[in-house]
Every structure is written in structure tokens, then in C-alpha cells.
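Novice: I would like the atomic coordinates for the input below:
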Amino acid sequence: TLVRVIPLLLMPFVVLGGIYTGIFSPTQAASVSVYYAIVIGIFFYKELTWNGFMESLVDTVKLSSMIYLMFIGGDLFGKVLGYIGLPQMISEWIVNMELGPMGFLLVVEILLLVMGFFFSSIPMVIIVLPLFMPTVMELGIDPVFYGCLSIFCSLIGEITPPIGPQLWIAAPICNEKMGNIAREAWPFLGAQVLALFLTTFVPGIAMFLVDLMR
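Specialist: Predicted coordinates for the structure are as follows:
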């Protein structure tokens, strides 16, 4: 019934409300949501037992360990590429093409989408994005807009095989094989790429809130 799901529906309001009012940080919000789930599981639904709690805890540790290992591997891979200077070489090649603002953004987006096959989002943001900042400023591109598009590209990489951290996270949660998850992700990937290029040509989609706050 509707009454039974109300506590679950309130969780986003509790979490987001706490973040936006400054009661706790986004990182702390994860802990708050866990405590909230435990409380309603014990006192409202009365279905959370000690054995169920321990089983959930073990599953969480397994999943978290897998995620951390993936991010560690992606970070090490990114550092190796950074050490040999590959991102710098690619950056110089793109800059030397002497493109206009729109052409530059499109080439950078394609580059980041391709890199998303092999990088997780964190190495991409830390290593690659700052390399193009001088060119962004020189071409008169809004750095906030550049940041939005770049982050969008890196997040698309999160569901792009073979690395695709979010796919590896979804597979054990859904109890499905990685191949099945990856196959079903392609329509969503296509929609995100379409949204990316649409936002590139219509900056107001990403910038209207920023412009209102300036």
C-alpha cells in the first residue's frame, strides 16, 4: 500500500534535504541513508533481522572491495599513461589543429569518449581535463561549460565497456552476467551521447542555472 512505501519515499528528501540545508555533507549523507534504512527496517517494516543485517554487511564489503580494486587499477593505469606523456602528446596534437571553439569541444569530447573505454572517470578528470584549460581560455570558451561537458564525457565512460565501473557494480546487484548488463546498457549509452552533443550545440541546457546564479 501507499502508506507502507512512504518511509522509503521519504529517504531522498531526508538525504537531499540534509545536504542542501548543510546539516551534513554528501559523503556523510551515505551514512545517514544507511542509518535511516536500518531504522525503518527494524521499527517500521520489522523485517530486518540480525542475520539479514550481517548478510547485507558481508555483501557490501564484497561489492565495495571490488569497486575499490577497480578504481585503484584505473588510477594506476592513468598514472602510467601520464608518466609516459600520452595525454600531453594528444593535447598538443589537438591544440595544433587550430580549431574553432565548437570544433575544439567536439574533438575533445570524442577524445574523452574514446578514453572512457579504458579510463575510469577519476583519472580522466585529474589528468586530462587540466591539459586543455589554456586552450579553453584562449578560445573564449566558458570554463564552467567546458567542465560540464568534460564531466559528462567521463561519466559516460562509467558505463562504457570494458572498464565501465558502473556496469561491474550493477552486475552483482542484479545478479546478472557482465555481458548481459553491458548489452542492455547500449541504448542508455546512446541516449547519453546524444544528450552530450545536444548540450554542446545548445549550451543553455547545461548553463541556465549557472547563468542565473552569476
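Novice: okay, CA-based contacts and neighbour counts for the rest of this
Specialist: Will do.
Novice: ranges for the helices of the chain?
Specialist: Shown for the chain, the helices assigned by DSSP state H span residues 2-20, 26-39, 50-84, 86-95, 101-115, 121-123, 133-138, 143-156, 165-174, 178-201, 204-213.
Novice: and the last one, how far out from the chain's middle?
Specialist: From the chain centre to the centre of helix 204-213 is a distance of 20 Å (Cα atoms, centre = their mean, to the nearest Å).
Novice: quick one, it and helix 178-201 angle?
Specialist: On the basis of axes from the mean of the first three to the mean of the last three Cα atoms, to 10 degrees, helix 204-213 is oriented at 60 degrees to helix 178-201.
Novice: just checking, what packs against helix 204-213?
Specialist: If you count contacts as 3 or more Cα pairs under 8 Å, 6 or more residues apart in numbering; DSSP states H and E, helix 204-213 packs onto helix 143-156.
Novice: and the helix it packs on, what does it pack onto?
Specialist: Using 3+ Cα pairs under 8 Å, 6+ apart, helix 143-156 is in contact with helix 101-115, helix 121-123, helix 133-138, helix 178-201, helix 204-213.
Novice: one more to line up against the first:
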Amino acid sequence: MSDVALFLFGSFFLLLFLNMPIAIALGLSTAATLLVFDLPLQALPSTLYSAMAKFTLLAIPFFFLAGLILERAGISRRLIHLAQTLTGHYTGGMAIVAVVAACFFAAISGSGPATMAAVGAIIIPAMVKQGYRKDMSAGLLATAGGIGIIIPPSIAYIVYGVISEVSIGKIFVAGIIPGLVMGLILALTSYFIAKRERIPTLPKASKKEIFLALKDAIWGLMAPVIILGGIYSGIFTTTESAVVAVFYGLIVGVFVYKEISFKQIPAILLDSAKTTAMVMLIVAAASSFAWLITVEGIAEDLAHSLMSIAPGPILMLLMINVILLIAGMFVDAISAYYIFLPIFLPIIAAMNIDPIHFGVMMTMNLAIGLVTPPVGLDLYVACGLAKISLKEISIGVIPFIVASLIALMLITYIPSITLWLPQLLQMK
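Specialist: Predicted structure coming up:
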């Protein structure tokens, strides 16, 4: 490895070790490398600007805003109640409700932490009241929150599509079945845990109760239909669908459910702006890091080194998964895309691995990173909601991490799970 690569990655991990925010660590390590090795520092501002000045990335703030609006409108509460009437009477019913509700809200929010916060704030106390352990409840919700970046619309898929230049609409379609597979495996794991621990079930809901819950939640269920249906039918682009989602959320929240007042809208806009600013800072800093490892040939050298170690696609995909699982313990998904895709994209092209399949695999892997210590964002959110320590939740989350790894292996080595739906819809 060259001196530039050693200094760049060494300074980056040193800054992470010093508990520096990821965006600052990426930006400072890049700038320091440019200065120390007398590289063109003047290229940095234009790189930062060009990374953010992309039309497709406009979808990110709008999806964040739409998720906030729909959550404040009471959508998550209604979706949880509907799921409860449908599955609450089965063994592990409340845990299954948590997974189903996470899948529902994932199809609205596009964000793992947002899904976790919206669903977990309601379902974790309900699960504990039902007899589930706090660490198990929080661990399940933290893991299920990761489905928020697997099932479309997904902020992660938008970033992957921008970097790899693949169709965002196609990867949105491709992510549906893998997200449901992960949800199914988490639900089965919850069922066996509940059966072993003899958790009591809820009374079976009547047909009338199911109908009323469905009627109350129908506006929430329509949100992903409108968002994703508009994209797949070609009525609007991904960015335009995010804007449509915002206006749909406002109509539902203000005029239908009447849980949002006009006085609350500025606060919602401010919260969305804060989250967007944080994400775009990461995008800018990570893109400068990716630019440096590309122009200096570091990505190419690392790609050749990996291909010499694992010459076939089976071993290569296993190695990439291990690398990403370790990276997910320290960096967020967006940063990981910018750091690793310049290295991995030439490899998957050389080995004829479909970039859509690879994108879903990588995203699922990074979703697991949301619940792996020491920097698992969803773990910290779940700790706050359940009022338990990181040590406690780290024990409760283990069965669900194992379940997620099983789902990851299925998606990695059976590409048809990912590619069947885009091929069925003849998407290009």
C-alpha cells in the first residue's frame, strides 16, 4: 500500500478512535493528506460542491420531510394498531407486530433510524407490558429499524444509485423482496423466542375490529402505493415522488387525521433541515475521500489486491461481506458507500456481478451495521426508548443479528431473490 493510502486511512481511523464525528474525520483526513503530500488542495472545494449539486440527491431532504410529517400525523400508531389486530393473537404476536409495522413504515420513511424511532416509541413499551424482556424488545426493534433502508423508498438506495450510476427506480423494485425476507426471518426468530419464553398472546380481534383498524390506517397504507407506484409507472421521478410524498403527508396530517396544525409545520421543517444538513455534510466529506482514493489509484490497487486473494465471485462476495460488516461497526451507510464503492465497483464488473444485486446486498449488510456496537445508531435510539444500557441491548440483539446474517447470506448467494421482480416488470 502506498504512503498516501497509509496516511489517509491511518489518519481517518485515528480520528474515529478519538471519537471525531464521521463527517469531520473524513474531511480532515482528506485535507491533511492533500497538504502533507503536496497534492492539489484547490480541487477540494469543487469536489465538495459537485458531490452535493446533484438533482437526484434532492430526494433525500424531501423523503426525510415526508417521513417526519407522516410520523407526526399518527401514521405509525395506526399501522401498529392494524398489525396488532392481524397478528397479535399468534405466539410472538406483539414481536411480529413490531416487524410488520417496521416494514410498513420503512415503505414510507426511507430511513432506518426514522423507522426505529417512529415504531419503537410505541411498540417497545407495549411489548414490555405484554411480558417481553426489555433487552429483547429493544434488540428486535433496533434490528427491524434497519429494514427502513432495505425496503424502498430508501435514502441509502438513492446514494448508491448516484455513486454507481444505476437506475434508482430499478434498485427500489429490487429491494422489496429482500426487505420482506429479512422481516420474515426476524418474525420467525421472534416466534421461537416467544414460544421458548412462553410469552402470553393478545385476544384475537373480531372482524369488525380489523375492519375499523384497516379503515383508520388506510391513508398510511396508501402512502407507499402512491410513492412507489408513481415511480414504477413512470408518472414521476424518484425526486418528484419525494415531493409528492411531502404534500400527501401534509394533506393527511392536516386535513384528514387533523393531528398536525399549521403552527407545527415550521418545527417539522426545522427538524428535517437539521437531519438533511447532517447527511449532506457526510455526503460532501465522504465524496472528497472517495475522490482522493480514486485519483491516487488507491481504489484500483486495493481492488487488484482483493481479486488476487479471492479470484472467484463466491469467495469475493464473502470477503466483501466480512469487510462491510466490520466497517458497519464504525461508519454509517452513506460514508461506507463513498469509501468502498470506488474499490468494489471494478471488482463486481470484472466478475459479472449485477450492480443492482450488489447494491441490495451491500445495503442489507450496512443495515446490520446499524445494530452492531460500538457505533450502531439504531442501538442508541433503542436504548433511549427502552431506557436500558448499551451492554443490556447488546445481549438482547444477538439472536436478531444472527437472523439478519442468515437473510444476508440468502440475498448474497441467491441473486434471483433480488432480481426476480425487476426482471418480471422488465425494468431497464
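Novice: TM value for the aligned chains?
Specialist: Overlay of the two chains. TM-score (TM-score structural alignment, normalised by the length of structure 1): 0.70; 213 aligned residues with a Cα RMSD of 4.0 Å.
Novice: So what's the residue count around the closest residue to K177 of structure 1 other than its chain neighbours?
Specialist: Excluding the flanking residues, the one nearest K177 of structure 1 by Cα to Cα, 6 or more residues apart in numbering is A171, at 6.0 Å. Using other Cα atoms under 10 Å, A171 of structure 1 has 16 neighbouring residues.
Novice: next one: the one 10 residues further on
Specialist: Counted by other Cα under 10 Å, the residues lying close to I181 of structure 1 total 19.
Novice: again with F9 of structure 2
Specialist: Here the number of neighbours of F9 of structure 2 (other Cα under 10 Å) works out to 17.
Novice: What is the helix or strand hosting it packed up against?
Specialist: Using DSSP states H and E, the element containing F9 of structure 2 is helix 3-17. If contacts are counted by 3+ Cα pairs under 8 Å, 6+ apart, helix 3-17 of structure 2 sits against helix 22-36.
Novice: Residue range in structure 1 corresponding to the helix it packs on, please.
Specialist: In the comparison with structure 1, helix 22-36 of structure 2 aligns to no range at all (TM-score structural alignment).
Novice: Repeat that for stretch 265-280 of structure 2.
Specialist: Taking TM-score structural alignment, stretch 265-280 of structure 2 hits residues 53-68 over in structure 1.
Novice: what's stretch 18-26 of structure 1 aligned against in structure 2?
Specialist: Here stretch 18-26 of structure 1 aligns to structure 2 at residues 230-238, judged by TM-score structural alignment.
Novice: if I look at the residue nearest to the spatial centre of structure 1, how far off is L149 of structure 1?
Specialist: Computing the C-alpha centroid of structure 1 and ranking residues by Cα atoms, centre = their mean puts L155 first, at 4.0 Å. Distance, L155 of structure 1 to L149 of structure 1, using Cα to Cα, to the nearest Å: 10 Å.
Novice: Same check on V128 of structure 1?
Specialist: For V128 of structure 1, the distance to L149 of structure 1 - Cα to Cα - is 13 Å.
Novice: Repeat that for T27 of structure 1.
Specialist: Going from T27 of structure 1 to L149 of structure 1 by Cα to Cα gives 24 Å.
Novice: again with L2 of structure 1
Specialist: Plainly put, L2 of structure 1 is 39 Å away from L149 of structure 1 if you go by Cα to Cα.
Novice: Looking at these two, which has the bigger crowd around it?
Specialist: For the pair L2 of structure 1 and L149, the greater number of neighbours falls to L149 (23 against 7), based on other Cα under 10 Å.
Novice: give the contact list for the aligned partner of that one in structure 2.
Specialist: L149 of structure 1 maps onto M361 of structure 2 when the alignment is built from TM-score structural alignment. Residues in contact with M361 of structure 2, defined by Cα atoms under 8 Å, 6 or more residues apart in numbering, are L408, I411, T412.
Novice: Can you lay out the residues you listed as TSV showing neighbour count?
Specialist: As requested, the contacts of M361 of structure 2 are exported to TSV (neighbours: other Cα atoms under 10 Å):
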residue	neighbour count
L408	23
I411	24
T412	23
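Novice: my guess is the residue nearest to the centre of structure 1 contacts S121, does it?
Specialist: Yes: here L155 of structure 1 reaches S121: they are 6.2 Å apart, a contact under Cα atoms under 8 Å.
Novice: any common contacting residues for the two?
Specialist: Counting by Cα under 8 Å, 6+ apart, nothing touches both L155 of structure 1 and S121.
Novice: For L129 of structure 1, see how far away the nearest residue to F152 of structure 1 once chain neighbours are set aside is.
Specialist: Leaving aside its sequence neighbours, F152 of structure 1 sits nearest to L196 (Cα to Cα, 6+ apart; 7.0 Å). To L129 of structure 1, L196 of structure 1 is 16 Å away according to Cα to Cα.
Novice: now V107 of structure 1
Specialist: From V107 of structure 1 to L129 of structure 1 the distance is 13 Å (Cα to Cα).
Novice: and S50 of structure 2, how many residues sit next to it?
Specialist: S50 of structure 2 has 12 nearby residues by other Cα under 10 Å.
Novice: and what of I169 of structure 1?
Specialist: 15.
Novice: Surely it and Y68 touch.
Specialist: No: the criterion here is Cα under 8 Å, and I169 of structure 1 misses it with Y68 at 10.9 Å.
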